[in-house]
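Enquirer: What follows is a predicted protein model with its sequence.
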Amino acid sequence: MSHYKIAPSILAADYANFEKELKRLEKTGVEYVHIDVMDGHFVPNISFGADVVAAMRPHSKLVFDCHLMVSNPENHIETFARAGADILTIHAEATVHLHGTLQKIRAAGMKVGVVINPGTPLVTIEPVLNLVDQVLLMTVNPGFGGQAYIPEVAEKIADLVKLREAKGLNFDIEVDGGIDDKTIHSAKNAGANVFVAGSYLFKGDLDANVAKLRAALHD
């Protein structure tokens, strides 16, 4: 899994100008845009839902990497499929029907992702790793942008790489939270290959900050 991808988080963008922000992202050459969906229940914050995803979809060819931080995500799969999500990632902690929910995401025509919080052990998702295209490991506790990277998650990333190899699987390992041109080294060296970054990219010169992250990945 040597192909590195940067996934800018729209959570840190200008909410009044999503169309313009998507065009800015495309010009940087990134492949993904990470869309954080929060319900105010599973996490304390509220962000945006499928209607916003649907409104953005005609304005971008980027991969829409939708991260559902919502309770009972199984209730929202078809809605996000219709809205134009390419990848739908759900929290293992948010549903008692994890296996079936992941299967429903695949059946709806999207790529399948599962995510766990920093304090959740890998054993929670081990039984479903054969169902996913992507595992997202939170490197902050979810809910708000601008938090500091939790370096201890690097050990979990490395353990997940070993688990992937032992099972002969081929999913991406994504990290989300506190990623900048310094912390990205920790996640990359542990084995992650998809990097969500929000505050770091959008505060300041977007083009320059994407370039700095790319350079850090090849140091």
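Expert: Nice, I can see it.

Enquirer: rest of the way, CA atoms for contacts and neighbours
Expert: Will do.

Enquirer: who touches the residue lying farthest from the centre of the chain in this structure?
Expert: The C-alpha centroid of the chain is most remote from Ala166, which lies 23.8 Å away (C-alpha atoms, centre = their mean). Not one residue lies near Ala166 by C-alpha atoms under 8 Å, 6 or more residues apart in numbering.

Enquirer: Could you look up the SS state of it?
Expert: Using DSSP: H, G, I helix; E, B strand; the rest coil, the structure places Ala166 in helix.

Enquirer: And Arg106, by the same measure?
Expert: Per three-state DSSP, Arg106 ends up helix.

Enquirer: Second structure follows, compare the two:
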Amino acid sequence: MNAKFSPSLMCMDLTRFREQIEAMNDKAAFYHVDIMDGSYVKNITLSPFFIENLRKITDVPIDVHLMVNHPEDIIPMCLEAGADIISFHPETANNKIFRLLMQIKEAGKRCGVVLNPATPAAAIMEYAHLLDKVTVMSVDPGFAGQQFIPQTLDKIRQLIRLREQHGWRYLTEIDGSCNAATFGQIAASGVEVFIVGTSGLFSLADDMNDAWARMEANFSQQIAAA
């Protein structure tokens, strides 16, 4: 399986920002940047300023996940800061989804949406042809370290079936509790991109090269055992 890994940078050691990014630059398929506003979710994390500084030290695509009530306010700042992919929750933009997706695409960047555990796959039907990526939350949004919700894997399978039936081209991605305990069952869903955070990557070793090697070993062992 040719899995793609996207480190969740809200989980990294920010006191070692350059060191850890430079260690991952030749390994990561994407860098996942969570922006939370303290309103849509009760947490505040990274920012367009973080994207701007990340852009200075990497060519890896920067994938922004907006957990905010007004994505229209943040999207222009993310574009200006150097984001490559911007995704938001459809619940926050029901009356402007097409406009926001086209704004991102017209800037020459990729766009996506993020589906909460309780949001069905069918929610994307009207605009799926515009999407470059669909992210499925396998935990409720807002905080790291939550318990994995296995029912979300059926949603990934549905999204892949819909993509094949309609000729759409979005990547499927999973966000939440991707680690040695869940890699096998997640991979069996067919998902292409794994977002890895504290339990899946950053807590595995102090040295980032060692942590990445252990993550890949955990993934391979889980695939072999499945």
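Expert: Yep, it's here. Note that the coordinates shown come from a computational prediction; the quantities given were computed from them, not determined experimentally.

Enquirer: circling back to that earlier point, could you check how far the residue farthest from the centre of structure 1 is from Leu137 of structure 1?
Expert: Going from Ala166 of structure 1 to Leu137 of structure 1 by C-alpha to C-alpha, to the nearest Å gives 19 Å.

Enquirer: do Pro8 of structure 1 as well
Expert: 16 Å.

Enquirer: ok, the two, which is more surrounded?
Expert: Pro8 (28 against 25; other C-alpha atoms under 10 Å).

Enquirer: where along structure 1 do the helices fall?
Expert: Assigned by DSSP state H, structure 1 shows helices spanning 18-28, 50-56, 77-83, 98-107, 153-167, 183-190, 199-202, 206-217.

Enquirer: CSV for these, including distance to Gly145 of structure 1?
Expert: Shown next, in CSV, are these (distance: least, C-alpha to C-alpha, whole Å):
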stretch, distance to Gly145 of structure 1
helix 18-28, 17
helix 50-56, 19
helix 77-83, 22
helix 98-107, 26
helix 153-167, 17
helix 183-190, 15
helix 199-202, 7
helix 206-217, 17
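
Enquirer: Translate His65 of structure 2 into the numbering of structure 1.
Expert: When structure 1 is aligned by TM-score structural alignment, His65 of structure 2 is paired with His67.

Enquirer: Pull the contacting residues for that match.
Expert: Per C-alpha under 8 Å, 6+ apart, neighbours of His67 of structure 1: 34-37, 88-90.

Enquirer: any idea which of the residues you listed has the most stuff around it?
Expert: In terms of neighbour count, Ile90 stands highest of the contacts of His67 of structure 1 at 29 neighbours, by other C-alpha under 10 Å.

Enquirer: which residue in structure 2 lines up with Asn209 of structure 1?
Expert: By TM-score structural alignment, Asn209 of structure 1 lines up with Arg214.

Enquirer: Pull the number of nearby residues for that match.
Expert: 17.

Enquirer: now do Val113 of structure 2
Expert: The burial count assigned to Val113 of structure 2 is 23, neighbours taken as other C-alpha under 10 Å.

Enquirer: can I assume it is in contact with Pro90?
Expert: Yes - between Val113 of structure 2 and Pro90 there is a contact at 6.4 Å, judged by C-alpha atoms under 8 Å.

Enquirer: Just give the nearest non-adjacent residue to Ala81 of structure 1, would you?
Expert: Ala108 (6.3 Å; C-alpha to C-alpha, 6 or more residues apart in numbering).

Enquirer: give the contact list for the one you found.
Expert: Applying C-alpha under 8 Å, 6+ apart, the residues contacting Ala108 of structure 1 are 77-78, 81.

Enquirer: Looking at the residues you listed, spot the one nearest Tyr4 of structure 1.
Expert: Nearest to Tyr4 of structure 1 out of the contacts of Ala108 of structure 1 is Ala81 (C-alpha to C-alpha; 25.4 Å).

Enquirer: what's the matching residue for the closest one over in structure 2?
Expert: For Ala81 of structure 1, the residue aligned by TM-score structural alignment is Leu79.

Enquirer: my read: Phe194 of structure 2 touches Asp175, true?
Expert: Yes - counting by C-alpha under 8 Å, Asp175 is a contact partner of Phe194 of structure 2 at 6.8 Å.

Enquirer: which one of the two has more residues nearby?
Expert: Using other C-alpha under 10 Å as the criterion, Phe194 of structure 2 and Asp175 rank with Phe194 on top: 27 against 24.

Enquirer: Quick one: map the more buried one onto structure 1.
Expert: Per TM-score structural alignment, Phe194 of structure 2 is aligned with Phe195.
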